[in-house]
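[1] Dropping a prediction and its sequence here:
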Amino acid sequence: MTEARHGLTTLKGWDDSHPLLAFPMVYLGWAYLFWAPMLWSQTSVWSLPNLLWFLIGGASPLLAGLGLAALTGGKTQVLDLVRRLLDWRRIPGRWWLTILLFWLCFDLIMAGLAVVLGITDSPLDVHWTLLQNPGPLLFLLLLSFVFPAIEEIGLRGVYLDRLQQHFGPATAGLINGAVWAAWHAPFVCFPGYYADISFNPELYWWLPMILCQTLLLVQVYNQTNRSILAVLIFHGMMNFTGEWLRISSDMYPFMLSGNVLAAALLLIWWNNKKV
């Protein structure tokens, strides 16, 4: 018992001394440890034992977030995470519209521009029948919202808070996004991971897109009283809308330009607020 207590004290001391490194080390280290066998596998990520390794590794943002919260703030900080995850009243009424409709409007605008500019004449293939099929709809809802719940508790609820204690929202968002992108990078190598969905990313456009989307998540987070629920739903709607609209694979490099523009406008606005 004494050795365990001494170990926790040592970990807390290291975390206190390196508050910006502790989360990514646990977050990425735990994930890569369990995902490594899948990267060399020739069988689907959805088959055993790969699925087990994927789920254990994929829990890393939740484990890192809850673990560090408990280590540094004990029960009080863990309960604060729970409150910010469940309390919908933290979110101002006008922000609910943004959270629920931003990605639908963004995707439709980008699809329209793609047609006008001649990039593709079939930017979308809307999955209307999805709304009539409970099984596939439930799977998509789980994929769209459960994984973001696991991610947002640690990434934004814990790590973004730490970053914004040292940096402004732009720098904090870029660091947060870079760590998030590093966690996602192995996904393109997982056998069969994207087999049953329309999204099939390539790193050259996906990783910078994650950086841009993180800045948007930072804005939602800061404008909703640090609500984890707000960024969870915003993140989930991004996933769900893209899959429901079934954005053409030809569209995604072009979609990056829209994400860059949205992030750039946000950076300009943040900069103007300082003046």
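    Everything's here; your move. Numbers count the residues shown, from 1 in each chain.
[2] Every contact and neighbour count from this point should use C-alpha atoms.
    Fine.
[3] How much space separates residue 115 from residue 251?
    As for residue 115, its distance to residue 251 is 10 Å (criterion: CA to CA, to the nearest Å).
[4] same deal with residue 82?
    Using CA to CA, we find residue 82 at a distance of 37 Å from residue 251.
[5] chain center to whatever helix or strand residue 153 lives in, what's the gap?
    With elements delineated by DSSP states H and E, residue 153 resides in helix 134-154, which encompasses its position. Averaged C-alpha coordinates place helix 134-154 at 11 Å from its chain's average position (CA atoms, centre = their mean, to the nearest Å).
[6] Also stretch 220-236?
    Distance, centroid of stretch 220-236 to centroid of chain: 11 Å (CA atoms, centre = their mean).
[7] Would you indicate which residues of it are buried?
    Residues of stretch 220-236 classed as buried under the neighbour-count rule (16 or more other CA atoms under 10 Å) are 220-221, 224, 226-236.
[8] Packing partners of the helix or strand containing residue 112?
    Assigning secondary structure by DSSP H and E places residue 112 in helix 93-116. Under the contact definition 3 or more CA pairs under 8 Å, 6 or more residues apart in numbering; DSSP states H and E, helix 93-116 sits against helix 203-223, helix 228-245, helix 252-274.
[9] Quick one: list the elements packing against the longest one.
    Packed against helix 252-274, as judged by 3+ CA pairs under 8 Å, 6+ apart, are the following elements: helix 93-116, helix 169-184, helix 203-223.
[10] angle of the longest one against helix 252-274?
    For helix 93-116 against helix 252-274, the angle between stretch directions is 140 degrees (axes from the mean of the first three to the mean of the last three CA atoms, to 10 degrees).
[11] another one to put next to it:
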Amino acid sequence: MLPIFRRKGENVSLASPVRQRNGLALFWAVTFTTSWACWLVAILLGGPPTSSPTVVPYLLGGFGPVIGAIVLRIRRARRGEPAPAHAVSSRPGARWLWVLPLLLLASATVVVAALLAKLLGGPELSLTAGQNLIATLGGPVPFVVSMLIGGPLAEEPGWRGTAYPRLRASMTRLRAGLLLGVVWAVWHVPLFFIPGTVQAAFGLLSWSGLLFTLSVVPMALLTGYAYERGGVPASIAVHFGVNTTIALLTIDSPVTQALVLAVQAVVGFALLGRRGS
């Protein structure tokens, strides 16, 4: 972006790229310190993430991105700085019309990949395990609430609502989505060492663990596109749609995981890449 010069009597309405990058560094520091410190405590406690006392640091760690976003918002308010130039408003309005279509698109990428896997000799589609999960959590409402909080609400205000627009200060949509995807994937690494998590069940050095880690990148493209269209509510919808569909269909076969990754990569590159810089 070109530098913004201030004329006499003119108010500057946009934060400079330098300030935006400084804010991004603070966001990374707070997010990773909070999440990894909490998850380290969970690892040392040794119990499953659903039992006390491990559940407390495990859940708190997931809110690292939101805590990072809150810290930046407080600092920006104290300094009287404007929102980043590429921030998308989350106020109710026409942009919210994108929420439902994008949620359905996100779920469709998983369903299509699962159907392709079946055609290629992979596992049959089944809702049995998903229904058992719903019953274990106490019914559809607790299931939806847990899927909404554990990931979408805890992360999207930070990754997309805070980091993404600051990355856009100096790079294209596609590059910002890819870079954020890599950072997001690294952020998940401690979860592989907490017994009882999905990541620990996969194993860090297994094919499923590798595919899970790689799949975070196309997810970042999809949620980045959603943020561009409908702000944080839309990125929350995409995150929720993918996570919930994967849980209901019990996507844990490497073949199906690879196809989910491929389908989402194609869709993500098509959507975000075609919008240009």
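    Ah, there it is. Since the model is a prediction, treat every value here as computed from it, not as a measurement.
[12] Compare neighbour counts for residue 82 and residue 251 of the first structure and give me the winner.
    When residue 82 of the first structure and residue 251 are compared on other CA atoms under 10 Å, the one with more neighbours turns out to be residue 251, at 18 against 15.
[13] The counterpart of residue 214 of the second structure in the first structure: what's it in contact with?
    Alignment of residue 214 of the second structure against the first structure is given by TM-score structural alignment, with residue 208 as its counterpart. For residue 208 of the first structure, the contacting residues are residue 256, by CA atoms under 8 Å, 6 or more residues apart in numbering.
[14] before we move on, the earlier item: quick one: contacts of the helix holding residue 112 of the first structure?
    By CA under 8 Å, 6+ apart, the residues outside helix 93-116 of the first structure that reach it are 120-124, 220, 223-224, 230-231, 233-234, 237-238, 241-242, 251, 254-255, 258.
[15] list the buried ones in the helix holding residue 153 of the first structure?
    Neighbour count says helix 134-154 of the first structure has 137, 140-141, 144-145, 147-154 buried, by 16+ other CA under 10 Å.
[16] returning to what we had before: spit out the residues that contact residue 115 and residue 251 of the first structure alike.
    Overlap of the contact sets of residue 115 of the first structure and residue 251 (by CA under 8 Å, 6+ apart) consists of residue 123.
[17] part of a helix, is residue 201 of the first structure?
    No: the assignment for residue 201 of the first structure by DSSP: H, G, I helix; E, B strand; the rest coil gives coil, which leaves it out of any helix.
[18] Once you drop chain neighbours, what's closest to it?
    Here the nearest residue to residue 201 of the first structure in space, its sequence neighbours aside, is residue 188; by CA to CA, 6 or more residues apart in numbering that works out to 6.8 Å.
[19] Just give me the match in the second structure for the one you found.
    Checking TM-score structural alignment: residue 188 of the first structure goes with residue 192.
[20] wait, that match sits on residue 199?
    Yes: the pair residue 192 of the second structure / residue 199 is scored as a contact, 4.7 Å apart, by CA atoms under 8 Å.
[21] Can you give me the buried ones in stretch 264-277 of the second structure?
    Neighbour count says stretch 264-277 of the second structure has 264-265, 267-269, 271-273 buried, by 16+ other CA under 10 Å.
[22] which residues are contacting that stretch?
    Contacts of stretch 264-277 of the second structure with the rest of the structure, by CA under 8 Å, 6+ apart, involve 109, 171-174, 218-219, 221-222, 224-225.
[23] One more pass at 7 Å, please.
    Residues from elsewhere that reach stretch 264-277 of the second structure, judged by CA atoms under 7 Å, 6 or more residues apart in numbering: 109, 172-174, 218-219, 221-222, 225.
[24] one step back: closest one of the buried residues of stretch 220-236 of the first structure to residue 23 of the first structure?
    Within these, the smallest distance to residue 23 of the first structure is 17.0 Å, found for residue 228 (CA to CA).
[25] and the end-to-end length of stretch 192-209 of the first structure?
    End-to-end distance for stretch 192-209 of the first structure: 22 Å, by CA to CA.
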